[in-house]
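In: No letters, just coordinates:
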C-alpha cells in the first residue's frame, strides 16, 4: 500500500521531485531500510546525504535531500527540499492531518514506552493501531512516526520524550493528540531542568497540543500534581487523574503474585480487574492510564481490560526469564532484565518487584545496578539513598556498576556488598560466579551504564539449545 506518492510528498514539503515515485514506508537508516522506503537524508553524527546512493542501491523508492549528493544521478528519484529536517516535520504534520486515527500522546519521567506498548496491545482489540517504533520519541522520532501513519489506521500511539525544557511543546503541536497522558513526574533529567516542578511543567506541556474536546490523563497525589491539574484544566475538555482515592480512574487494590500483578480499579462507574503478566506494582498506574484511554474513546472497558492482559514487559524493561544452568538437574535462575533506563523512581519500583519475587530453594535475591544518569548535582546522594529503600532489606547481594553506584556500595551494610566496578565490562568475565541455582537476579541501570551487556552475559549462561534460538520467557 502506497504511503507517500511523489506529488503528495512534494505538496506537503514544498519540495521538488525529479521523477514520479511511490513509497511504502519511511527510513532514516540504511541499515534497516526496506525496498520501497522513502529515505530521509538527515544529518546528525554523519550527513545523511553520504548514504543516499547506498539507500537507492538497496531499493529505496526515493530520497529526501537538500542537494543532489555526489555519486547520485540528477534524474534519480529524489525529493529536493531546502532543509531535510523541516521536510520531515512537514511530512509528519501532513501524515497527521490526513489521518482518521484517534491519536494518543504519551510522556512522563518513567513508563512512557511501557504505556505505549500497553495501549497498542489494548487498542488492537478495537481496530488498526499505529505506534512509535522502539523509543522514537524525540524531535525526529515523532515526525517519523507520524509520517509513517497509515491513512486507514484507527488509532495512533505517539511517545514523546525530552532531555531539556521546551522539547515537548513542538512534539505535541505536531501530534495533536485526542488523548494525552503524563505517566509520572520523577527525578529524571534533573541535570538539565533543575527541579521536579520544572519537570512537571515540561511534561504538562503535552496538554497544550490537545485537539478540541481532548482528554488529559495524569497521576494524582504527587507533590507536582497541582501543576498537571492546572495545565489540564487550561487545555483539556475532560480531565482524568488516576491513582488512589475518589478519582475518575481509581486504583482500588493491587495484589502481587509470583507470575503477575492483579489490579482492581474503578473507571467511571465500572469496576474492572486486570492481570498483568510478569509485572510489578509500578505497572498499575500505566494500566490505569490505558483504561482511561479506553474510557475517553468510548470503548468497551471489559474488552479493554482483557486485552491489557496480553501485554508483557519487553527485553530491557522488566522482562523476566528463566535461565537454565543445568537441564539435567533442572538448575536455573530467574533474570529480570530492566537494563534500558533508570532513575530513582523506576529503581525503587524494580527493587520492589525483586523483593516480591520468590527465589527457588536456597536461592537469593541479587541486584546488579548501574548508574542512574542525568540526575544533577545531587546524583551521588540519590544513589546512596537507595540503601534505605524498603525493598533493599529483601536483597541478599548488590553488585554496583559505575562511579555513582559506588556511593550506594559504600552506603550498604557489609553483608549486602557485592562487587563494585567502574564499568559493566569488568563484570562480564565473572558473571558465572555471581549467580547460583534458585537465584532471582535484577539488572537495572541507565542505558549509558551499559549494564545491558551484563544481561547478555547472563543469558549466555543458558545451556539449553532453545536459548540459542531466542529468548525463553515464561508467564507462569
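Out: Perfect, I can see it now. Since we're looking at a predicted model, the values are computed, not measured.
In: Please make it C-alpha for all contacts and neighbour counts, starting now.
Out: OK.
In: Now name the helix or strand holding the residue nearest the centre of the chain.
Out: Taking CA atoms, centre = their mean as the criterion, residue 113 is the residue nearest the geometric centre of the chain, at 2.1 Å. If you go by DSSP states H and E, residue 113 is part of helix 112-123.
In: Residue 95 now?
Out: Using DSSP H and E, residue 95 falls in helix 84-97.
In: Comparison target, given below:
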C-alpha cells in the first residue's frame, strides 16, 4: 500500500490533528506487539480492549497514529507523531483498504466465500496460479473478517497479477461491507449450509448474506457458484446479472473419484491423478478451482489446459488443521482437521475416514453457532463404517444414544479427553485417526498432543 496522508484522510473521512500530515503511508498495523516500523498504527476499539491505550508503545516508530475522537483526546503527549482523527477506526480500516483496492488496476481480485471449503479452495487456487507463473497475493491463516480482509487487501502489491481474498462472516451485514471493501472482479461461493446459522438466521439467512458478496462485483466481473448454490440463490432472487459459472451446469468441469484416483473432465479434455485421501470434497473443490482457472485464462489471454492445472493440483498439500495428514512411524496416521467444523465439512471428513482401510477412529467435537437446530444436526451425522468414536462436548455426545451399535466414548470437554489420553496406550497400532470440531471446542490441542506420540512425517 502506498497512499498519501491526504488520500488516507479523504478515504477515512478523518482530519489530521494540528494539520500535521505525513507524506506517505505504506502500511497500517493494529497490533502493537507485531508493529512494523514506518507503518501507521490504527487503534481498534472493542468490548474488552482499547488499542488507543497501546499507541505510546509504537508512536516513536509509526508514520502516523489513527484513532477515534475519544482515543485521540488521550494522545496529547504523542503529538510528535502525526495523528488522524476518525469517527470509527474499524470503519476507517475498511475504507482505507477500499481506497488501496482502487489502485490495483493491474490485478484480478478474487473473493471467496461459502459455508465450507473457503480455505481449501483458496490454498488450491493460490498453489495452481503461482505454479502457472502468476504473482499471487492471498489471505494468510484465518484473516477473513472485517479486520483481516482489510489487512490482507492492503498487503497486496500493485504489481500482483491476482489477489485472492477469503471472506468469512458470522453476523448479518458483514458480507455487504466486505464486498464493498474488496470490490471483487471474480466471486466464488463454494457451497452453503447452516454454518453460523445462529447469527445469520438459518439457511435462508445464510444464502441471503453470502449472496451479498456479489453486490460490488465489478461490471465486467463474473462469479463461480459451487454445487447447489445457484438453486439456493435463485430461491431468494439473488442471482446477479453478470456472468455466472454454475458448477452444476453440463459444460462445467466435472469429476469422478475411484478410491483415490480423481478424473477431471472439461469439454474434450481429461486429466487423472491420485489424491492423498479418497476425499470427495477435495475432488469437488479441485473441479471448482480448475473451472475458475480455465475461465480466468480468458481474461488473462492465456491458453492453460486442464492437464497443466491437474498436475499442479496433484502437488497441492492441505494447510495445517485442514485434513492435514501426518504419520507416526510404525504406529498410526493422523488426519488433523481440527481448525473448524460445520455439518457439511464434518460429514465429508467422516465419509473420507470411513472409506480408508484399517481401524478407523473419529475424534469429533461440538459444531458451534448452529442455532436452535444444533442438537438435531449433530444427531443426523452418519458414522457408517467407523470403528471407534470419541466425542467431545454435550452436542456431539448425543450421538451415543442415537448410535447404540457404535463404539462411542463421550467426554465433556477437550481437557477430559486429554487426561484420558495421558492414561491410555492409545491409539491402537495401524489406526487412522480423524480429529475435527469447531475451533472453540479446543480439539486442535488434542491433535497437537497426538502428534507428540512418535516422530511424524508428512
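Out: Perfect, I can see it now. Keep in mind the model is a prediction, meaning the values are calculated, not measured.
In: And residue 241 of the second structure, how far from residue 219 of the second structure?
Out: 9 Å (CA to CA, to the nearest Å).
In: wait, I meant residue 39 of the second structure
Out: Applying CA to CA, the value for residue 39 of the second structure to residue 219 of the second structure is 33 Å.
In: ok, now residue 184 of the second structure?
Out: In this view, residue 184 of the second structure and residue 219 of the second structure are 10 Å apart by CA to CA.
In: Tell me which of residue 39 and residue 219 of the second structure has more neighbours.
Out: More neighbours surround residue 39 than the other of residue 39 of the second structure and residue 219, with 20 against 11 (other CA atoms under 10 Å).
In: thought residue 232 of the second structure was touching residue 207?
Out: Yes. Applying CA atoms under 8 Å as the test, residue 232 of the second structure and residue 207 come out as touching, 6.7 Å apart.
In: Comparing the two, which residue is more hemmed in?
Out: Between residue 232 of the second structure and residue 207, residue 207 has the larger neighbour count (other CA under 10 Å), namely 25 against 20.
In: ok, now which ones touch that one?
Out: The contact partners of residue 207 of the second structure, by CA atoms under 8 Å, 6 or more residues apart in numbering, come to 192, 232-233, 236.
In: That one maps to what in the first structure?
Out: Residue 207 of the second structure maps onto residue 200 in the first structure, with residues paired by TM-score structural alignment.
In: Report the secondary structure element holding that match.
Out: Per DSSP H and E: helix 196-204 holds residue 200 of the first structure.
In: what about that helix, distance to the chain center?
Out: 19 Å (CA atoms, centre = their mean, to the nearest Å).
In: swap in stretch 181-196 of the first structure?
Out: Centre to centre, stretch against its chain (CA atoms, centre = their mean), the figure for stretch 181-196 of the first structure is 15 Å.
In: swap in stretch 425-437 of the first structure?
Out: That offset, for stretch 425-437 of the first structure, works out to 28 Å (CA atoms, centre = their mean).
In: cool, and stretch 195-205 of the first structure?
Out: Worked out by CA atoms, centre = their mean, stretch 195-205 of the first structure lies 19 Å from the chain centre.
In: Strands along the stretch 51-200 of the first structure, start to end?
Out: All strands of the stretch 51-200 of the first structure, identified by DSSP state E, counting those that start in this stretch, fall at 62-65, 78-80, 102-107, 129-131, 155-159, 179-182.
In: distance from the third one to the second structure after superposition?
Out: Pointing back at strand 102-107 of the first structure there. After superposition onto the second structure, the mean distance of strand 102-107 of the first structure to its aligned counterpart is 0.7 Å, using mean CA distance after the TM-score superposition for the first structure.
In: list the helices and strands that strand packs on?
Out: helix 112-123, strand 155-159, helix 168-175, strand 179-182 (3 or more CA pairs under 8 Å, 6 or more residues apart in numbering; DSSP states H and E).
In: how does it look with 6 Å?
Out: If you count contacts as 3 or more CA pairs under 6 Å, 6 or more residues apart in numbering; DSSP states H and E, strand 102-107 of the first structure packs onto strand 155-159, strand 179-182.
In: residues in the second structure matched by the first one, start to end?
Out: Put plainly, it is strand 155-159 of the first structure. Under TM-score structural alignment, the match for strand 155-159 of the first structure is residues 162-166.
In: post-alignment, that stretch versus the first structure, mean distance?
Out: Mean deviation for stretch 162-166 of the second structure: 0.9 Å (mean CA distance after the TM-score superposition for the first structure).
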